[in-house]
Each structure stands twice: as C-alpha cells, then as structure tokens.
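*Asks:* Sequence first, then the predicted structure, then my questions.
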Amino acid sequence: MMPLLYPYCHYLQYYATLVFILLLFPLPIAITVKPGSLEPVDLLYNNGIQAYFQNDWESAIEYLEKALHNYDKVRKVKQDCRSKCEGETQFHLNVTDGFFQDLSFFDTILKKADCLKFCETLLLGPISLHRLSREVENDFQERVPYNYLQLALFKTERLTKAIAAAHTFFVLNPDDEDMKRNIKNYRIMPGVKASDFQDLEAASHWVLYNAGVSLYEVEKYEEAIQQLEMSLLEFLSEYEKCRALCDGPYESEESEESKGEESSQDLYEVIADHYVQILTCRQNCIQTVSTESGKSSPTEGFLPSYFNYLQFSYYMAKKYDKAAECAKTYLVFFPSDETMQQNLQSYEALLGQEMTASIPPRENLRSVVEQSLMEKKMLHFAADSLGIPFTEQDLWSSRGTAPQSTKVKQRVEKSRLMSSVAPKENAFGKKDDNPWGDKQEDGDNLPFPGVTVTFDSAALKGSQRVVMDGVLSDSECTQLLELATTGGGEGHQGRRSPHTPNERFSAITVLKALKLALQQAVAWDGALVYHTVTEKVRLLVESYFNTQNPLYFSFTQLICRTAAEGKQENRSDLSHAVHADNCILDPEEKKCWREPPAYVFRDYSAFLYLNDNYEGGDFFFTDLDAKTVTAEVRPKCGRLVAFSSGGENPHGVQAVTSGQRCAIAMWFTHSEQNQEQERLEADELIEKSKTSQESSEMGDVKEDAASKKTAGQGRRWSGNAKNKIPKAVSVDTPKEKDEL
C-alpha cells in the first residue's frame, strides 16, 4: 500500500485570514474574461489553492497546471513585445537644441509605451489582468505551485508526475526539510526510477553546458563543441529575456506610513530612480542565468568559461582559426589573463601573424561586455552623485568602471573593516605580524589519534599555517591514487595543465567519484575514503585553528599533475604560480585586494598529499612580493598543509619535472551560503547508499510490517496557503494532524 502524506503547518497566523476567506467562499472565484484573452495567472493560482484545501485534487491540478502554463506564456509575450518594440521605436537624439532633445526623447518613450500596450493587449487581453502582486510573483519564482501540485498528483495516483513536481520544487529549495523527507520516501516507493526525478524548469543551456563539459572531459572535442555552442546560444537568449523583463513597473521602497502620500520627487528624480532599478536588474541577469538550479550562488566566470573550453576544443579539432577567435573572446572578459595570452601566441604561430590579427573576437560577446561596462559606469555615477547604492556582482570586466571618488570610498571602507585584524600600514600585515587577533593554534587537542603537528606557524615563518603528518595511512593513499588514475576523466596523465604547458592535469570531485563508484567504474571503497578523509581534514582545520564558526566545504578536488614528457631540464616556470586563495595578489604594491574576481568567500585552504615518487612539485609560501620564499614543504603520503586563505599566505607549487604528483585540494568557507552544493549532493548519495544497504539487510519482513503500520490510518491535511504544502511522505509511525 502506498504511504500517505501529512502536513506540517508553521505559518498559521500569517494565513489565518486567507483560510477564513476560503471557508466563506467555498467555490473558485470567477471573473469575466473576454474571448481570446489569457486567463489571469493569479486567479488560476488562487482557484488552485482553494481546490487544494477542499481536497478537490483534480480541480487543483487543472488550475495549478494552467497557472504555470499561463505564467510562462505571459513572460514570453512580454519578452517578445519588448524585443519587437525596441526595434520599432529607436531613439534619434541628433537634435542640437536642448528643448527639442527633450521632446524627441519623450516622444520615443511615448511611442514605445504605446507599442508595448498594443502588443501585449493584442496577445494577452487587458494588461491589468496580468499584473501579479509581489507575493504571487515570488511564489512562482520560488516554484511554490509545484509544491501544491506534487501532493495533488500523488493523491490522484499519478506518481511519475508527482515525483517530477516534487523534484522541481526541491531543486530550488534544497533546505526544505519536509520536502527532503518527501523526496527520500518517493525514492523507496515500488517502481520508482532515477529518471522520474526530473527538473521541469531546468534551463536548457545548463543541460547542454554540462553535457558539453562531460564530453570535453573524455576528450570528445568535436561533440563537446556542438553542445557548448548550442548552450551558448541558449544562454544568450535567456540573458536577453531576463534583461527584457527588467523593464517592469517601479518597485517603491516607501514605508507603510508613507503610502498614499504625495511624492516630493520631481520628474527627473523619479525617472532616475526607476532607471537605476532597471539597470541594477539587468546587471543581475548575468548572475541569474549563471546560477544552476539547486545552487545558492552563480558559477563564477560562467560566461567566459565557454570560451576557455571552446578554444582548447577547437585547437584539438585542428580548427585553429576558431580557437584563436575563442581565445580573443575570452580575453575580452579577462584582458590580462596570461595563460590565454600564451595560447593566442601559440595560435598565431600556427596561423601566421597576419591571419591571426584579422580574426576578431565574437561581436555579440564584445557587445555584451561593452554594454555591461557602460551600465556599470552609470550605476557607479548614480551611487557617487545621487546616493543610490550599487554593488558590482559579476566577476569579469568589472575593474575600471567605478569613478575615482567611489574607489577612494571603497578603499577607506575596506581599511576600516580590516583595521581590527591587520596593521594599518599593510592591507594584510607583514610576515611577522599576526592579523588574526587573539586566535591561537592548538596542536595538543587534535580530534584524531595518530595525527601529529610537524611544523607550526613559527616553524613555517608565517601566521595561520600548519603541516601535519599521519592524516592518511599507506593503504588509504594507495586507494586514492587508484581512484585518481581510474576516475580522473582524462586518462592516466590528464589534459594539458591550465597553469603550465609543461604538465598534464587531471582532477576528480567527491561527487563525481561517488557517481562513478555507483556505476562500478571505480572502486566504491576508494570513493568512500575520499569522502571520509576530506571530512576528517575539515574537522582538523576547525580544531587546530580554533575557528569560532563552523567551516563548510567551498570546493574539493583530487588533483594530479604529471610532467608532460618525462624528466624536464632547466624549467623556469612553476607548476602553479604564486597566488593567494581569496584575494588578488599585487606583488609590486605588496598588497592583496580581497575583491572579485578572487574567491573572496574562502577562509581556509588545505592540501593533503598522496605520494612523493616524483621530482619537483614542492609546495612553498612566500612574502607578499611573491618572490621571497619563507617556507617549503615536501609532499608525502598523509601529509597535510593547511592555512588561512588570505594575503598573509601567498603560496605556489614548484615545477613537477618528472613523474606524477597527486593531492586532494580543499577550500573552506564560514559562509553557509557559499558552501559547495556538490558536497551536499555527495552527502546525500552516501546517506542514500546507507539507507539502501540497511533496507536490503532488513528484508521483506520489515517492509510488510511498515505496510501494515500505515494501512488504514486515515490522515488529513491541515494547512494554509503560506504553509507551502505537502509535507513528509511517511512510511513510519503516522501522526494525526487536525485541520484548521
């Protein structure tokens, strides 16, 4: 017998009034909609919620599915109409007289407003019917209708659709404890397949992008190019759609007390406020489209990353002109990127200087960057002159847009914030200073026996640094080296290193290792050791450095660096150039600026070594000049180097001149918002494997008992609209809930 669902109500007071109204008006609200008009989304949504609370599941499904459909239709119409009217009503400000310039400008504004009204009314009906309240808009943005829909579908025994609706909600709301239980219990229902867990709102560009990267990692470059190019087109389309929807109504931040009062702003102040709001929304679109479903933050440098993958893929496909084009396009985003500049020089050697010079970066991407830079300059001007706050969000092409006065304010604010943790004469303190206040290192109370502190900060001539030994056993190192060899995704030696042309580079994340283990492509024991030991390191770092707040994983990789052609003589480059992990190192000024594109949210770094049978590859710390080496560490099995991620700890890796060097690289953050989402998925996979193992060990007897326990136990839904619906699917002891 299928388990029933029961609710957990926790927004009762907030929605008591709504429930009272629903009880007074038991039938769905009806309004007259002219033939040819689209039914209003908020009306359909409201009717769906009413039907839901009356246990009229069929009507609830009909209204909610239609509301979701019409919501998408309204957005598409608005996007198309804005695009159409943008093309038909261009600004022509070639009039020299200021009075007539104003008339010309507002004449275009009026024509554009008329165009939009005509277009939207023609396709949707009266515009006023399709203006959603902020609360309803937020519900659709947060996928709340799918939460209602999943229970209604479950109640009508449409299990596959119920699972897809539940998963669609859960992807964007992974912290919802009740839906976590729903998903967990859906997974153990008879006949449920992994393919049933679909994200119905998954952005197509992310699906194509992930497919392209997967093909790239297995060196299928021609196929990777096809997927990545299609993904890029979809990305730019979604980006433009997002920007089009920014041209919406003005969202005033006036208080409740001031509502209804006459505004004291004049015409140009009102226009400026509204336009800054629109520009800010447009700037945020890069982050919106760069955020994968289920992730709490955008993928850093997502748009430029297309051209990093594409330039190398085209190179491997021997399409050198396209590789040069993509390299030049990447440099539009990051003009000073040394690796890409070197790549471009390589393409120039293949194509010839004249032909390479004739290949421009992609025009549509150059326009995206130039448009973004212009908007940033306007927003910085508004912040500097009008006092309208603006914070840059994307991590590319951002420097140089702020006026000097704003930069001065930012530096002053940064100095004020840093003053409690750093000497005034240096943004991150000198080598012998301790910018970490009274925080002390504690090597006497490590949480794991057998782990010893080999070198502390004093021995390493710095602050917040440590080397530990005994973190791994020899057998664990062997298991992890085997995992790196079989699961790295690039063969034994990997692809060309992003840091030097003289080495090969391969990497595998914890989640990827576990997925490969489930597919029996790598040993499960090795993947489990990988997961376990990284958690061990997190606890060691927390304990040794006495962090006041918990640490979360920011990113984790098992990385192998291999000398490209056996032993290499007289190499002058490094395996990884000197850098800091959460700030931009400026060796000339001997400072480190904690600002994008650095990973500013990282707080601690750690490297756990697996072997020492190679030449070169020593880890080293330097001063802020990136030249003066303060300490060197020779890797070996089970040795851990850990340190704070800021400018107090610049570091690098010497060239690997022979053999293969493998280590687990880990970065940690105090920011829960910036924790690694893949890690959470990996934890869930581990938990799921334990649950499956326990279920198989317990056999059919417990399953029959659970069925008997839930059979005949009538459970009712209690709730209200703000309760956001279906709560835990339960196969355990049921609890009765009363209705309101």
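*Replies:* Alright, I've got the coordinates. Numbers count the residues shown, from 1 in each chain.

*Asks:* all contacts plus neighbour counts: C-alpha atoms, from now on.
*Replies:* Noted.

*Asks:* I'd like to know how many residues surround Ile49.
*Replies:* Residue crowding around Ile49 was assessed by other C-alpha atoms under 10 Å; the count is 25.

*Asks:* For it, what is the enclosing helix or strand?
*Replies:* Ile49 is part of helix 41-53 when elements are defined by DSSP states H and E.

*Asks:* Just the buried positions in that helix, please.
*Replies:* 41-53 (16 or more other C-alpha atoms under 10 Å).

*Asks:* Out of these, flag the one nearest to Trp524.
*Replies:* Trp524 lies nearest to Tyr52 out of the buried residues of helix 41-53, by C-alpha to C-alpha, at 44.5 Å.

*Asks:* pretty sure the closest one is touching Ala60, no?
*Replies:* Yes - with contact defined as C-alpha atoms under 8 Å, Tyr52 reaches Ala60; the gap is 5.2 Å.

*Asks:* which residues do these two both contact?
*Replies:* Shared between the contact lists of Tyr52 and Ala60 (criterion: C-alpha atoms under 8 Å, 6 or more residues apart in numbering) are residues Ala152.

*Asks:* where's Tyr306 relative to Ala706, distance?
*Replies:* Tyr306 sits 50 Å away from Ala706, taking C-alpha to C-alpha, to the nearest Å as the criterion.

*Asks:* Looking at these two, which one has more neighbours?
*Replies:* When neighbours are counted by other C-alpha under 10 Å, Tyr306 and Ala706 differ, and Tyr306 comes out ahead with 21 against 17.

*Asks:* who touches the more buried one in this structure?
*Replies:* Taking C-alpha under 8 Å, 6+ apart as the definition of contact, the neighbours of Tyr306 are 228, 232.

*Asks:* also this one, for the comparison:
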Amino acid sequence: MGDVKRRNKNILKSEETIKTVENIKKPFEKVPLSKGLPLRILSRVVVITSLLIIVYFSSKESVITFAKQTELLPGKGLIVECSPEYMNEIIKYEGCAPKDCKRLVTDKVISEREAEELLKIAQKGLKFGGSYGGASILDLHSGALSKGQHFVNIYKIKEMQNLFTQNDFNVFRVVKEKIKFTIAHHFGVQPDKIFLTHPTFFSEITPRKAVTVHDEYWHPHVDKETYKSFHYTTLLYLGDYGIDFKGGRFVFINDKSNSTIEPRKGRLSMFTSGRENPHYVEKVTSGTRYAATISFTCNKIFAIDDPGVDKYEFKS
C-alpha cells in the first residue's frame, strides 16, 4: 500500500514538472515576424545584415586597390550592373538615366588649388564646432554644423555672421558646376537634368571614439537608401591618404573582393547611388580626414540652391 502511495505521488510530481516546463516554453514560442516588426524595418534589417555578411566574408579574401594615392589618374572607371530599384526610379526622369551604372575616379577635374580653397572653407567653419566623437560635418546649404553631441545652425548665430564670404560660396559653386558637367559627360546624361541636392557637406573625421550614432561613419550602406534624394554621389577629397591621415580609405563592397579608393587631394570619386554601389569608409586611425560630399538628384523637387551670403539671418 505504501508503495502505491509513493508511486501516485511520483506521478503527480511528474505531471507538475511537465506543466511547469510547458509554462516556461510558452514565452519563447515563435511569433510571426510580420506581427512583431513593421515591414519597412524588417527590410532594412535584411539589407544591413546582408551587407555585413558580405563585408565579413570579403574581408577574408583579397582587397583590390582601385585608386592609389600615389597615382595621378586622368580617369578610371568600372561599369557595374544597375540595381532594378535604381533604374525603375530614375527611368522616370527624361535625360537623367545613366548610360551605364558605374564607379569613376579622376584627378584631373578639380585642381589642387581649388581643393586647398575648399579645405580652408571647411576648416574655417568646423573650428567653431566639432563633434565629441570622431566625425563632424559642415553643411553650407542648411547651415548644419556638428557641435558636441548636437548640431547648430551657422546662419542663425550672430557671432558667425561674417564667417563665410561670397567669394567662399563662389569657390564652392565653381567646383560644383565642374562636378555636375563631369557627371553629365561620363554618365551620358543632360547637365540641365541633374540638380544639386541635400545633404551636401564637408566632413572631418578623426580617430576619436564615437559618442553618438552620427559619429559611426564606418557602417556599410547604400546612399539611395540613406538619402532618398540621391541619384548620383560624388566625393571630393581634400587631403592625402598616408600623409594627412591613416585609415579612412573608401571601400566598395563586392561579392568576391572589396575595392578601395585611397584619398588624394583634389581626387573626385563619382558613382550611381543605388544598391549597385554599397560601400563604407574605413576607420581613421591617425590624423584628420577631410572630404566634401556633393550629391545630385534627377527629381527637381529635391533640388537646392547654391549657398550664398543671403543665408545669414543677421545682415550687416
């Protein structure tokens, strides 16, 4: 009789244990992803994850130097297959669709003197700001300037009223026009069909540790997905890799091996802004890296005017 009671108690304990385990499992039951996260966020997660996987595996293979700092390149290009999303959008704009999607580097469009003048303009503004982290920007169009963990507007600060002269803005405009016509020539589009767009800015990158998400410039990304207005991206380098700074190479992400562009003062890099050109910037390990991002759109809604002294709220 005692054995029967003990057996019954063991059965009851076993049943309680099973129920407890089942209750523990319930919170971990799978929930359909569509109910947990918006589709837009899920798609971004998938894209970012895919890029990170490509970077991880590509890093284990060879890295091709597409443009060395020591080279003086009249023009070097690589045609890539346009992403369907990019072409489906840009084909709507007559005279603006590229003959080919590509990457192009040239050292013959912007002179070293022009690059020096732009560098002085960038440094003149950035010295009044500066991020706590390693990346700062100055946007002459919007007036945005990195300062601490936030941004200030240079055109709304009375003490910065005469910081930039009309001559400074003229230098920027001349360089912008040269870049615009270079895009038109190499991509086979009409120059009056592409427009300066936002954001267009100077960047200053140092080895300082990132403090905010705005300092984390090294993540793989696609420009068109980061900036809706972009159709053509150009980068103008204002310093020399290996001389003014170390690290900070521009890296195109490819299936088999990544390709790098080593910045050179006055070097212009151009590419279509779609998924055909995913990329990132290596972390700067020493020195200071300066560059200008000058972007163009086919959609006139996103066009911006050239910056000028009329931007200032305080008139002299």
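*Replies:* Now that the structure is in, tell me what you want to look at. Keep in mind it's a predicted model, so treat the numbers as computed, not measured.

*Asks:* Onto which residues of the second structure does the next helix or strand after the helix holding Ile49 of the first structure map?
*Replies:* Along the chain past helix 41-53 of the first structure, the next helix or strand (assigned with DSSP H and E) turns out to be helix 57-88. Using TM-score structural alignment, helix 57-88 of the first structure corresponds to no residues of the second structure.

*Asks:* Same question for stretch 227-235 of the first structure.
*Replies:* Under the alignment (TM-score structural alignment), stretch 227-235 of the first structure falls on nothing in the second structure.

*Asks:* Show residues contacting that stretch.
*Replies:* With C-alpha under 8 Å, 6+ apart as the test, stretch 227-235 of the first structure has contacts from 204-209, 211-213, 289, 306, 310.

*Asks:* With distance to Val701 of the first structure as extra columns, can I get those residues in CSV?
*Replies:* Formatted as CSV, the entries for the contacts of stretch 227-235 of the first structure read as follows, by distance: C-alpha to C-alpha, whole Å:
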residue, distance to Val701 of the first structure
Ser204, 44
His205, 46
Trp206, 43
Val207, 41
Leu208, 44
Tyr209, 45
Ala211, 42
Gly212, 46
Val213, 45
Val289, 49
Tyr306, 53
Leu310, 55
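
*Asks:* out of the residues you listed, who has the most neighbours?
*Replies:* The most crowded member of the contacts of stretch 227-235 of the first structure is Leu310, carrying 28 neighbours; neighbours defined as other C-alpha under 10 Å.

*Asks:* what's the strand or helix carrying Val55 of the second structure in contact with?
*Replies:* Assessed by DSSP H and E, Val55 of the second structure sits inside helix 39-58. Helix 39-58 of the second structure has contacts (C-alpha under 8 Å, 6+ apart) with 220-221, 253-258, 278.

*Asks:* Likewise for stretch 341-360 of the first structure?
*Replies:* Contact with stretch 341-360 of the first structure is made by 320-321, 323-325, 327-328, 331, as judged by C-alpha under 8 Å, 6+ apart.

*Asks:* In the second structure, what stretch matches that stretch?
*Replies:* Aligning stretch 341-360 of the first structure against the second structure (TM-score structural alignment) gives no matching residues.

*Asks:* and what of stretch 654-667 of the first structure?
*Replies:* Per the alignment by TM-score structural alignment, stretch 654-667 of the first structure matches residues 282-295 in the second structure.

*Asks:* From the chain's centroid, how far away is the matching stretch?
*Replies:* Stretch 282-295 of the second structure sits 11 Å away from the centroid of its parent chain (C-alpha atoms, centre = their mean, to the nearest Å).

*Asks:* I'd like the contacts of helix 39-58 of the second structure as a markdown table, with secondary structure appended.
*Replies:* Below are the contacts of helix 39-58 of the second structure laid out as a markdown table (DSSP: H, G, I helix; E, B strand; the rest coil):
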| residue | secondary structure |
| --- | --- |
| Pro220 | coil |
| His221 | strand |
| Ile253 | coil |
| Asn254 | coil |
| Asp255 | coil |
| Lys256 | coil |
| Ser257 | coil |
| Asn258 | coil |
| Pro278 | coil |
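
*Asks:* Report the secondary structure element holding Thr182 of the second structure.
*Replies:* Going by DSSP H and E, Thr182 of the second structure is part of helix 166-187.

*Asks:* that's a helix at Val466 of the first structure, yeah?
*Replies:* No - membership of Val466 of the first structure in a helix is not supported by three-state DSSP, which gives strand.

*Asks:* Counting neighbours, what do you get for Gly491 of the first structure?
*Replies:* Gly491 of the first structure is flanked by 16 other residues according to other C-alpha under 10 Å.

*Asks:* Surely it is in a helix?
*Replies:* No - under three-state DSSP, Gly491 of the first structure falls outside any helix and is assigned coil.

*Asks:* Once you drop chain neighbours, what's closest to it?
*Replies:* Excluding its sequence neighbours, the residue lying closest to Gly491 of the first structure (C-alpha to C-alpha, 6 or more residues apart in numbering) is Thr485, at 7.1 Å.

*Asks:* Would you mind finding the match for the one you found in the second structure?
*Replies:* Residue mapping for Thr485 of the first structure onto the second structure gives Gln123, with TM-score structural alignment as the criterion.
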